[in-house]
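Just the structure for this:
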Amino acid sequence: MNKLFGILLSASVLTLSACGNKPEQNQTSKENDTGSTQTLKTIKLVSTGADTDIWKYISELPETKQAGIDLKVTNLTDYVVLNTSVASGEQDVNAFQSFNYLAAYNASNKEKVAAVATTYFEPMGIYANTVKSVDQFQQGATIAIPNDTANEARALSLLQTAGLIKLKPEFDLAKGTVNDVISNPKNLKLKPVQMTTAVRVKKDVDAIVLGNTLALEGGLNVLKDSVFREPADQSTKLYVNLLGVAEANKNDPAYTKLGELYHLPKVQQFVTEKFSGTKVEVNQPISEFTDIK
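Predicted coordinates:
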């Protein structure tokens, strides 16, 4: 997939520099290639599924050490814990969510998570068992959608874009629910399910609406297997993925450097090959997304 999003995509040159501060509790000292000692800041990053492989790859790059970072990567499957562990300080940074998911989390929790870098956009898709296009769905067809707040709203928005339903004009793209459906010409049965189980229930429904990471893990490619998918443009800006840290740490330059590492050409080549081009790089300042609440 070619880089899209207009102003959201940048071809900026990344400059990574090593940290030279005194060792702290979360810092280690290692010898660099010249034999001198370099102070590294240990960063505990938590991600999920195949995305974890990206960060494990980054953790092993010499550029990561050159940036003064000793990256420790953990895989978790519980989306709530992915945020609460960062907000509480148990983990330093997470890499799994989009801006709308972050907004929904922060709206419901006292301890906030802040975005420090953008990573990619990957389209959500509609995957059907028998039909080849959305206009072929029969009356009363059952479509499984994610049951978590942000992704339920995103799935409903996608179904509206596909022409299957109509939502209230004031539909909240971060917190909207099935109760906001005002027109459903085919009387589709919208069935909220836990997103991580959606691929397993695919055979029991007529279609599922699913994010790309979980789709890939279930053997589905949004570019080839979906009957409809989100466009990669300004209308899907709030679905750009990010690195999240505790609110108190949002100005720590180490996390900015971590975001820069993600956009190294060798990392992007790894991501493109591993995910078959379904993760579109977005390298843009966080200030471009401050309107997403």
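
from here on, contacts and neighbour counts on C-alpha atoms
Noted.

List the buried residues in the top strand by length along the chain.
Looking across the chain with DSSP state E, the single longest strand is strand 37-47. Judged by neighbour count using 16 or more other C-alpha atoms under 10 Å, the buried positions of strand 37-47 are 38-47.

The helix or strand following it packs against which elements?
Next helix or strand after strand 37-47 toward the C-terminus (DSSP states H and E): helix 51-59. Applying 3 or more C-alpha pairs under 8 Å, 6 or more residues apart in numbering; DSSP states H and E, we find helix 51-59 packed against strand 69-75, helix 265-274.

follow-up on the earlier one: point out the other helices and strands that the longest strand of the chain packs with.
If contacts are counted by 3+ C-alpha pairs under 8 Å, 6+ apart, strand 37-47 sits against strand 27-31, strand 69-75, strand 93-98.

run this one through as well so I can compare:
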Amino acid sequence: MKKFIFKVLILALAGVLVACGGKDKSGDEKSLKLGATPGPYSDMLTKAIIPELEKKGYKIEVTEFSDYVQPNNALNSKSIDANLFQHIVYLENFAKENKMELTDLISVPTAPLGIYSEKYKSLDEIEDGSKITIPNDPVNAARTLLTLQELGLIEIDGDVDPIKSSEKDVTVNHKNLVFQPIEAGQLPVSVKNTDLAAVPGNFAIAAKMNLLDALALENMPDQFRNVVAVRTEDKDKQFAKDIIEIIQSAEFEKVIDAEFEGFGKPEWMK
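Now for the predicted structure:
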């Protein structure tokens, strides 16, 4: 009977060890499901973040989403543990509108919006009345106008928050630029058919454009830099701390410098 009880205890202990084998010291699971959209941020996960997570003992599964809605839905429903594809303005608006408790962990280097042209070789060549295609969504349109203001081509009403500005807030148009709002996904194609085109970085990269071919790249406000997002309840868990530690590491920055040329770094990296 004693031998039988001893064997039962050994089996029970083995079961406990197996059950705990996938967790770290804090009790967090050592397996993670990460989400991203195809392109540079999926690549950033694969090349700069996941290898370091694996060194820490995590088993990683990546899901790619084809739109900007499902990654947050999946995060909220706990289908994934974190995602990387959006800036904080989008995250906060999406979470508020959909009553989700989502939080940004840390911002990462982000592909900037650029002003591209096949007609002009420099900003100095821009002629009066030139046509410029711009994104038709409010956030990217505001980024475009802010960039054009910084380049000295327009002026925006000083009483308006620049990151919320629209065409109606342009008070001075030095070159009488003609704005042509279109879907962001069509902007890379429009470069061939217009004088100027304002193309967000992710769409430029998806179209295999070279960021450094732009006449100018935006001086991106940190609100428009992409972030790693998690559920608010998970922001202090060990996996979240590990992700922050990895992104703040010298190894991460080396990969960014080597593999993501032209990406603008957030203020904390400078």
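
hmm, back to that, can you add mean neighbour count and give the helices and strands packed on helix 51-59 of structure 1 back as TSV?
Rendered in TSV, the data for the helices and strands packed on helix 51-59 of structure 1 read as follows (neighbours: other C-alpha atoms under 10 Å):
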stretch	mean neighbour count
strand 69-75	19
helix 265-274	15
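
can you put the helices and strands packed on strand 37-47 of structure 1 in TSV and add distance to Lys56 of structure 1?
Formatted as TSV, those follow (distance: least, C-alpha to C-alpha, whole Å):
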stretch	distance to Lys56 of structure 1
strand 27-31	18
strand 69-75	6
strand 93-98	12
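
of those, which approaches Glu60 of structure 1 most closely?
With respect to Glu60 of structure 1, and counting by C-alpha to C-alpha, the nearest of these is strand 69-75 at 8.3 Å.

corresponding residues in structure 2 for that closest one?
Mapped onto structure 2 with TM-score structural alignment as the criterion, strand 69-75 of structure 1 occupies residues 58-64.

Contacts for that stretch next, please.
Here stretch 58-64 of structure 2 makes contact (C-alpha atoms under 8 Å, 6 or more residues apart in numbering) with 30-38, 42, 50, 53-54.

Mind telling me the two of the residues you listed farthest from one another?
Every pair in the contacts of stretch 58-64 of structure 2 was compared (C-alpha to C-alpha); the two farthest apart turn out to be Lys30 and Pro38, at 24.6 Å.

For Tyr58 of structure 2, give its distance to Lys164 of structure 2.
From Tyr58 of structure 2 across to Lys164 of structure 2, the span is 40 Å (C-alpha to C-alpha, to the nearest Å).

do Val178 of structure 2 as well
With the distance defined as C-alpha to C-alpha, Val178 of structure 2 ends up 20 Å from Lys164 of structure 2.

now Gly21 of structure 2
When Gly21 of structure 2 is compared with Lys164 of structure 2 (using C-alpha to C-alpha), they lie 49 Å apart.

So between the two, which is more surrounded?
Taking Gly21 of structure 2 and Lys164 together and counting by other C-alpha atoms under 10 Å, Lys164 has the greater number of neighbours (15 against 11).

quick revisit: now distance to Leu214 of structure 1 too, for the helices and strands packed on helix 51-59 of structure 1, in a markdown table please.
Compiled in a markdown table, the helices and strands packed on helix 51-59 of structure 1 are given as follows (distance: least, C-alpha to C-alpha, whole Å):
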| stretch | distance to Leu214 of structure 1 |
| --- | --- |
| strand 69-75 | 14 |
| helix 265-274 | 14 |
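
I'd like to know which of these is closest to Val81 of structure 1.
With C-alpha to C-alpha as the criterion, Val81 of structure 1 lies closest to strand 69-75 of those, at 11.1 Å.
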